[in-house]
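Q: only geometry, no sequence info:
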């Protein structure tokens, strides 16, 4: 049995906790706390350390899922959670004021990790944003020299999240990812 680790990152309210819950075959370990800053205008609770779940694959392998906090003040957790992970699932809110700016922020923060592993981007809340957001994000990823694996995704849907995870895993370079040869 192989064990893999993936990290979910993105801004507050993008659906990281929900995505980990949708994928996990165990009860999710969550560090949700009542929001006490400007985040409370967006949602009542927020992740302050991480979310953790396990997805069991049909072949017996396991994917350990780590959701990062979305707030910059908890960014010290981002590097800790990314350690030894195979790649990054970046969730962006399609209805945010500037999803492309959010992309830039997270790519800048995780760039060395992304360059060593892999990245896939899921646009959440896409029904309110329209398909243009996906196009804008894909164009920006190309301008940043990143593969443009961008898709609309509902974090509540196990199938949508499994497609993101599968896209990330299948796009990894097995030598860089440390997969058995």
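A: Now that the structure is in, tell me what you want to look at. From a predicted model like this one, the values you see are computed outputs, not experimental measurements.

Q: contacts and neighbour counts: CA atoms only from here.
A: Fine.

Q: elements contacting the longest helix seen in the chain?
A: Longest helix of the chain, by residue count under DSSP state H: helix 99-116. Under the contact definition 3 or more CA pairs under 8 Å, 6 or more residues apart in numbering; DSSP states H and E, helix 99-116 sits against strand 87-93, helix 131-143.

Q: Out of those, which one sits most buried?
A: Mean neighbour count, computed with mean count of other CA atoms under 10 Å, is highest for strand 87-93 among the helices and strands packed on helix 99-116, reaching a mean of 27.

Q: Just name whatever secondary elements it is in contact with.
A: Secondary-structure packing of strand 87-93 (3+ CA pairs under 8 Å, 6+ apart): strand 3-9, helix 99-116, strand 119-124, helix 158-170.

Q: ranking those by burial, who's on top?
A: Highest mean neighbour count among those (mean count of other CA under 10 Å): strand 119-124, with a mean of 26.

Q: From the contact counts, what lies against that strand?
A: Contacts defined by 3+ CA pairs under 8 Å, 6+ apart place strand 119-124 against strand 87-93, strand 150-152, helix 158-170.

Q: Second structure for comparison follows:
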């Protein structure tokens, strides 16, 4: 059995904790506390990390880590990214400028994105259709980042599993390419 680490990141309220809860086979560890930031409309917010476990069909385990979304905890982002085999960036399309949110995370994790696969999951696109998936893809193309972008509902286990499967497929392709090099 091998163990791997996948990092979930994104703004406060994007669904990192919810995504990990949707797929973790154990009760996830969460470091949520009462929210005191009046600019954020949620009762609880993560101040440390979220952690869950997922066992693959072959017995390998994935450790799922979620970052806090608030910028004041950004010092934890790079600490939590160490040894990750992949990253999922969650974007909340109901925020005032979700493209700016994505840019911030692409910049914050630029050194990691140069070497590990990433999937962008956009939530709440059903109720907030702009920007659309194509606009996110255009933003990524301008940065020469060929990353998959999908519409997700992180409350749905299948959607979170799809993002993880997309990461694992990218990792497998990268390993095959290294084997042929």
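A: Received it, and whenever you're ready, just let me know what you need. The structure displayed is predicted, hence computed values, not measured ones.

Q: TM-score for this pair?
A: Laid over one another, the chains give 0.93 as their TM-score (TM-score structural alignment, normalised by the length of the first structure), with 177 aligned residues with a CA RMSD of 1.8 Å.

Q: Tell me which of the helices and strands packed on strand 119-124 of the first structure sits nearest to residue 3 of the first structure.
A: Comparison of those against residue 3 of the first structure by CA to CA identifies helix 158-170 as nearest, at 12.6 Å.

Q: quick one: the longest helix of the first structure to the second structure mean distance?
A: After superposition onto the second structure, helix 99-116 of the first structure lies on average 0.5 Å away from the residues it aligns with, using mean CA distance after the TM-score superposition for the first structure.

Q: Just want the angle from that helix to strand 3-9.
A: The directions of helix 99-116 of the first structure and strand 3-9 differ by 150 degrees, with axes from the mean of the first three to the mean of the last three CA atoms, to 10 degrees as the criterion.

Q: contacting residues around helix 99-116 of the first structure?
A: The contact list for helix 99-116 of the first structure (CA atoms under 8 Å, 6 or more residues apart in numbering) reads 9-11, 82, 87-88, 90, 92-93, 133, 136-137, 140, 176-177.

Q: quick check, distance from it to the centre of its chain.
A: On the basis of CA atoms, centre = their mean, to the nearest Å, helix 99-116 of the first structure is displaced by 11 Å from the centre of the chain it belongs to.

Q: Ok, stretch 70-78 of the second structure next?
A: With CA atoms, centre = their mean, you get 14 Å for stretch 70-78 of the second structure.

Q: which residues are contacting stretch 18-28 of the first structure?
A: 8, 51-56, 65-67, 155-158, 161-162.

Q: need the helices and strands packed on helix 99-116 of the first structure in CSV with distance to residue 60 of the first structure, can you?
A: Listed next are those as CSV, based on distance: least, CA to CA, whole Å:
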stretch, distance to residue 60 of the first structure
strand 87-93, 20
helix 131-143, 34
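
Q: Indicate which one of these is closest to residue 71 of the first structure.
A: Comparing these by CA to CA, strand 87-93 comes nearest, at 13.4 Å.

Q: Average offset of the closest one relative to the second structure?
A: After superposition onto the second structure, strand 87-93 of the first structure sits on average 0.5 Å from its aligned residues (mean CA distance after the TM-score superposition for the first structure).
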